[in-house]
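Undergrad: Quick one: sequence plus predicted model below, questions after.
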Amino acid sequence: MAEQIIILDFGSQYTQLIARRVRELNVYCEIFPFYDAPDLTPDIKGVILSGSPCSVRDEECPQIDLSKYRGKVPLLGVCYGAQYLAQKNGGEVAPSEIREYGRAKLSSFNEQHPLMKGISHNSHVWMSHGDTIKKLPENFEVIASTPSVEVAAFTVTDEYTYGIQFHPEVTHSTEGKQLLKNFLVEICNCAQDWTPSVFVDASIAELKEQLGNDKVVLGLSGGVDSSVAAMLIHHAIGKNLYCIFVDNGLLRKNEFEEVLASYKHMGLNVKGVDAKNQFYTALKGISDPEAKRKAIGKTFIEVFDQEAKAIKDVKWLAQGTIYPDIIESVSVKGPSATIKSHHNVGGLPEKMNLKVVEPLKTLFKDGVRLVGKALEIDQKILGRHPFPGPGLAIRILGDITPEKVAILQEVDSIFINMLKERGLYDDVWQAGAILLPIQSVGVMGDERTYERVVALRAVGSVDGMTADWMHLPYDFLSDVSNDIINKVKGVNRVVYDISSKPPATIEWE
């Protein structure tokens, strides 16, 4: 049985980041809401308690009985988790006299303590809390302090239980990863043997057992998730995997033909379906973004269902669902009402009456790429920017027409290709162009023009939860603007979006 770390989520914005850092250290972990903590099993090597937007002093703050873990496996409380451990055991937590947000330095700590192994004097840590531990319980002792926070870290005497009032998972904590490694390796005795290759071997074995000789249908999108899911299943069942790639008329320029060719090269059993006209008909006259999404989703289900039914005796629907798609966003007032619906083919399982197989459901996006690399998938696929499910429909503000799609495809193609030519593509997390529902006056030759405006968007991000606009070189922006205006008939103005997420979103709709 593979070893794992359990992360109990109290609603912190950083909980997924803790999980990512643990996995970067080649240790498998899973996130559970605090109100649904799993029972202790032999494979659980340790438990991490996350932070929270709540205060332990609030009457309705998240509560949990830790008796099934305490003294049995190592326990690490982070911020709220540390304060909860202190207060529940007789300590005192009070509002901070000085708000403790931002960088601080570990000015003193117990260098001999296993949690502090390899940590430098004055190491930077990231604070983010309005409360602080004023007094520790009798059997607790301080193992690290900052100039303004006496109890930056503590340990429980004769017990593998620890608390820290800073966030080791954020990059601002310069040696946070070392501290996490100390907890995982020195204290929990994790073997650090959870690697992409191990995941691939284990997943293929599980898929072979799960699927047997059954037929599986999968909707390919050309993106990373569906491609990696397809290759894992292909390695397990070969030609019993039937892939369907639908051209909804909202893909990038030449994408349908290029992606189909790359999949054939990978040995996948793929059928391409040209359904452009069906989607254009379904979208005719619709301008509302949510209505566009619904029309595209409904049409996709109809097309995909029709194609899948043409394959005899299909038993399974494969999906490229990844871990963030299925982790419940914890409501600190109790269980959330809903779990995020699967982003790729929502509605298909119910309609098609098929069993669902999701080989990537325990992975984050960066883990998916590493697994894809272990499967030797072409870097052109693995390095592709994320692309929205509704495609260019949500980058065309207003109603959708084939003419508008053609214009945006040309603009997008110039932008993306120039990013690649100038060596900028891999520095950008996501890029694209937006066709605005306005026209602008311009001059071409001796004539005044009244043509369309396009906005270029390029952001840097880790997972899309937050994103900053990319500071692309001015000469690049100048060249790409000139190229678009000179080569794309109907466009006479190019603007660059310099808003970040939050407060803006990455897409405009």
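TA: On my side now, so go ahead.

Undergrad: drop to CA atoms for contacts and neighbour counts, all remaining ones
TA: Fine.

Undergrad: count of residues packed around the closest residue to Cys29 other than its chain neighbours?
TA: Using C-alpha to C-alpha, 6 or more residues apart in numbering and skipping residues adjacent in sequence, the residue nearest Cys29 is Ile5, 4.5 Å away. Using other C-alpha atoms under 10 Å, Ile5 is surrounded by 24 other residues.

Undergrad: try the one 10 residues further on
TA: The number of residues packed around Thr15, counting by other C-alpha under 10 Å, is 21.

Undergrad: one step back: okay, the residue nearest to Cys29 and Tyr450: tell me how far apart.
TA: 60 Å (C-alpha to C-alpha, to the nearest Å).

Undergrad: coming back round to it: dump the residue contacts of the residue nearest to Cys29.
TA: Shown in contact with Ile5 (C-alpha atoms under 8 Å, 6 or more residues apart in numbering): 27-30, 44-48.

Undergrad: Count the neighbours of Gly90 for me.
TA: 13.

Undergrad: That one and Leu136 touch, don't they?
TA: Yes: the criterion here is C-alpha atoms under 8 Å, and Gly90 meets it with Leu136 at 7.5 Å.

Undergrad: hmm, back to that, so which of the contacts of Ile5 sit within strands?
TA: 29-30, 44-48 (DSSP state E).

Undergrad: Neighbour count added to the residues you listed, as JSON lines?
TA: Output for the ones in strands among the contacts of Ile5, formatted as JSON lines (neighbours: other C-alpha atoms under 10 Å):
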{"residue": "Cys29", "neighbour count": "24"}
{"residue": "Glu30", "neighbour count": "18"}
{"residue": "Ile44", "neighbour count": "22"}
{"residue": "Lys45", "neighbour count": "21"}
{"residue": "Gly46", "neighbour count": "26"}
{"residue": "Val47", "neighbour count": "25"}
{"residue": "Ile48", "neighbour count": "26"}
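
Undergrad: one step back: which SS state does the residue nearest to Cys29 fall under?
TA: With DSSP: H, G, I helix; E, B strand; the rest coil as the basis, the three-state label of Ile5 is strand.

Undergrad: With distance to Ile394 as new columns, can the contacts of Ile5 be given to me in TSV?
TA: Formatted as TSV, the contacts of Ile5 follow (distance: C-alpha to C-alpha, whole Å):
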residue	distance to Ile394
Val27	38
Tyr28	36
Cys29	35
Glu30	33
Ile44	44
Lys45	45
Gly46	44
Val47	42
Ile48	39
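
Undergrad: Which one of those is nearest to Gln178?
TA: Minimum distance to Gln178 across the contacts of Ile5 is 13.8 Å, recorded for Val27 (C-alpha to C-alpha).

Undergrad: adding another structure so you can compare the two:
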Amino acid sequence: MDTSSIVILDFGSQYTQLIARRIREQNVFSVVLPCTAKLEEIQSCKPIGIVLSGGPCSVYDADAPNADPAVLNLGKPILGICYGLQFITHHLGGKVRSAEKREYGHAEVSIVDPAIPLFAGLPVNLHVWMSHGDEALDLPPGFHLTARTSNAVAGIANPDRNIWAVQFHPEVHHTRHGTELLRNFLFNVCKAKPDWTPEHFIKSTVAAIREKVGDGHAICALSGGVDSSVAAVLVHRAIGDRLTCVFVDNGVLRKNEFFKVQENLCEKLGLNLVAVDASGRFLSRLAGVTDPETKRKIIGNEFISVFDDEAHRIAQQTGGVDWLVQGTLYPDVIESSSVKGPSQTIKSHHNVGGLPETMKLKLIEPLRDLFKDEVRRIGRDMKMPEDILQRQPFPGPGLAVRILGEITPERVALLQEADDIVVTEIKAAGLYQQIWQSFAVLLPVKSVGVMGDQRTYAYTCAIRAVHSEDGMTADWVPLPYDVLKRISSRIVNEIRGINRVVYDITSKPPGTIEWE
């Protein structure tokens, strides 16, 4: 990325990704780093400002997530949020204590110093969202109070050091003027320029790929989804015919997808596409495996093995292949590598956590800094067809993470039929583009049923539909009852082997979007 950025140091807050999104919505690039990032890594991002996120711990705890205090002396504008305010207070000579009255949820904040640039144009009374059990008791030398609630300090500042902090969360929509506050930090304090646009991203990314690859050749792991398709078009713009796209049938694709994707991408995108039927190879490796992480690792390793084989074959025709293009997104990286300070890895993604150490190809991941909606905007700017850009996300491991328990050809066939019914009915109801993801899951649960006066003992199918902006959080969709009724009726009547349908009404968190 050749543009300057806002670096967000993550202390484990559930809202950290919202900070990144709110900043990017202002056409300013932001990047999330773990709070433990070294100063050299922070400076390599060319920060024009640094945000210290919230977090679930207390700064005075022995095991509290910590950043190098030297980050406060880099001379860059700093905005502390919640835990970030307490980190600043604690490390610069103030005092933080457990609050007598904790503040969670809606709160009223009075601005004490409306003249500071952070609060320019904001009303003196703010409706905000609080989430803290500690408070700043004594301010560090050189700092003054800028805002407060009836219970606690809500804002502090040291203009001479260009350090600003608030106890509330401006990134959440419950804070009514939060976006204006962040805009003030970006443009009044950091003097940012709103130049991180799709046009800029495309131009700089194509140039960077062209320089990286040089005269070499690349292959692209193309699934037919939004991410890999946009990645392929970007790389194709950079190196043209020296890119060969490889589409692999891993045995756990959706119904007829192996043929539909070939037709769609060759005709509409004009990409050089090689289709490889490796279904038997994948299914034999997955036989008997029930652990979801093991499934993902197997699929990741087998994908790369297939690409290595194809690269060798293509290399004989082109003189060599050095690069592998993948459509890895920011949420994939976050969930796989746990950049959230002390948080745990949620699950590994086949294109991030499943890569074997012995992989022969070097990676190009042009989208790894982007969220899904940003990828779609990039695709539109490159004039890609809407039916490709509006395709709902489909997991890299395919139906393998929607079949709980063992993967067998028979169970894959059952889920392919059920999933096809779900997608067909969601589209018929005009809901497909309004929903982030909608799909079927085959459970390793059999139950008794009755059909035609005869007893059945068959599998259970779960239906999942969620709303989301970027896959980091999601709310379940209250599908209309008539749509659910049609889906359920068709599945149990048309698919021999499934006799019960249930609906998943779990949000993320506490669940994940996929079941595995």
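TA: In hand now; what should we look at? Since this is a predicted model, take the numbers as computed values, not measurements.

Undergrad: so what number do they get for TM-score?
TA: Once superposed, the chains reach a TM-score of 0.91 (TM-score structural alignment, normalised by the length of the first structure), with 506 aligned residues with a C-alpha RMSD of 2.7 Å.

Undergrad: ok, the aligned residue in the first structure for Glu374 of the second structure - contacts?
TA: Correspondence of Glu374 of the second structure to the first structure, assessed by TM-score structural alignment: Gly367. Going by C-alpha under 8 Å, 6+ apart, Gly367 of the first structure touches Pro196.

Undergrad: And the residue in the first structure sticking out farthest from the centre, how far from Val491 of the first structure?
TA: Using C-alpha atoms, centre = their mean, the residue of the first structure lying farthest from its centre is Asp446. It sits 50.2 Å away. When distance is defined by C-alpha to C-alpha, Asp446 of the first structure is 17 Å away from Val491 of the first structure.

Undergrad: what's the mean distance for the helix or strand encompassing the match of Glu374 of the second structure versus the second structure?
TA: According to DSSP states H and E, Gly367 of the first structure maps onto helix 365-374. Its aligned residues in the second structure lie a mean 2.1 Å from helix 365-374 of the first structure after superposition (mean C-alpha distance after the TM-score superposition for the first structure).

Undergrad: quick one: the helices in the stretch 401-509 of the first structure?
TA: 402-421, 474-487 (DSSP state H, counting those that start in this stretch).

Undergrad: Mean neighbour count, these: which tops it?
TA: Highest mean neighbour count among these (mean count of other C-alpha atoms under 10 Å): helix 402-421, with a mean of 18.

Undergrad: Give me the contact list for that helix.
TA: Against helix 402-421 of the first structure from outside (C-alpha under 8 Å, 6+ apart): 249-253, 280, 392, 396, 425-426, 431-435, 456, 480, 483-484, 488-490.

Undergrad: Buried ones among those residues?
TA: Neighbour-count burial (16 or more other C-alpha atoms under 10 Å) applied to those gives 249-253, 280, 392, 396, 425, 431-435, 456, 480, 484, 488, 490.

Undergrad: Which of those residues fall within strands?
TA: Per DSSP E, the subset of these in strands is 431-435, 456.

Undergrad: Please name the residues that touch the residue nearest to Val371 of the first structure when sequence neighbours are not counted.
TA: Spatial nearest neighbour of Val371 of the first structure, excluding adjacent residues (C-alpha to C-alpha, 6+ apart): Pro196 at 4.9 Å. Neighbour list for Pro196 of the first structure: 367, 370-371, 374 [criterion: C-alpha under 8 Å, 6+ apart].

Undergrad: what do we get in the second structure for Pro196 of the first structure?
TA: Match for Pro196 of the first structure (TM-score structural alignment): Pro198.

Undergrad: ditto for Val459 of the first structure
TA: Alignment note: Val459 of the first structure maps to Val466 in the second structure; criterion TM-score structural alignment.

Undergrad: Doesn't Ala62 of the second structure lie inside a strand?
TA: No: according to three-state DSSP, the state of Ala62 of the second structure is coil, so it is not within a strand.

Undergrad: Now the counterpart of Asp426 of the first structure in the second structure. Nearest residue, chain neighbours left out?
TA: Under the alignment (TM-score structural alignment), Asp426 of the first structure pairs with Gln433 in the second structure. Spatial nearest neighbour of Gln433 of the second structure, chain neighbours left out: Gln390 (6.4 Å); criterion: C-alpha to C-alpha, 6+ apart.

Undergrad: so what corresponds to the one you found in the first structure?
TA: In the first structure, Gln390 of the second structure lands on Gly383 (TM-score structural alignment).

Undergrad: State the distance from its match to Ile484 of the first structure.
TA: From Gly383 of the first structure over to Ile484 of the first structure (counting by C-alpha to C-alpha), the distance is 25 Å.

Undergrad: now swap in Ala282 of the first structure and tell me
TA: Distance from Ala282 of the first structure to Ile484 of the first structure, by C-alpha to C-alpha: 30 Å.

Undergrad: ditto for Leu419 of the first structure
TA: Taking C-alpha to C-alpha, one finds Leu419 of the first structure at 13 Å from Ile484 of the first structure.

Undergrad: By how much does the host helix or strand of His106 of the second structure deviate from the first structure on average?
TA: Here His106 of the second structure sits within strand 95-111, counting by DSSP H and E. Aligned to the first structure and superposed, strand 95-111 of the second structure gives a mean residue distance of 1.7 Å (mean C-alpha distance after the TM-score superposition for the first structure).

Undergrad: Can you give the contact residues for that strand?
TA: 59-60, 86, 89-90, 124-140, 146-151, 154, 174.

Undergrad: hmm, 7 Å instead?
TA: 86, 89-90, 124-139, 146-149, 151, 154 (C-alpha atoms under 7 Å, 6 or more residues apart in numbering).

Undergrad: Show me which of those are buried.
TA: Buried by 16+ other C-alpha under 10 Å: 86, 89-90, 126-137, 139, 146-149, 154, out of the contacts of strand 95-111 of the second structure.

Undergrad: Pull out the buried residues from stretch 168-178 of the first structure.
TA: 168-170, 172-178.

Undergrad: Which residue numbers in the second structure does it align to?
TA: Counting by TM-score structural alignment, stretch 168-178 of the first structure corresponds to residues 170-180.

Undergrad: Centre of the chain to that stretch, how far?
TA: 21 Å (C-alpha atoms, centre = their mean, to the nearest Å).

Undergrad: Next step: the contacts of strand 95-111 of the second structure restricted to strands.
TA: 125-138, 146-148, 154.

Undergrad: What residue in the second structure is paired with Glu307 of the first structure?
TA: Match for Glu307 of the first structure (TM-score structural alignment): Glu310.

Undergrad: mind checking what Ile299 of the second structure lines up with in the first structure?
TA: Checking TM-score structural alignment: Ile299 of the second structure goes with Ile296.
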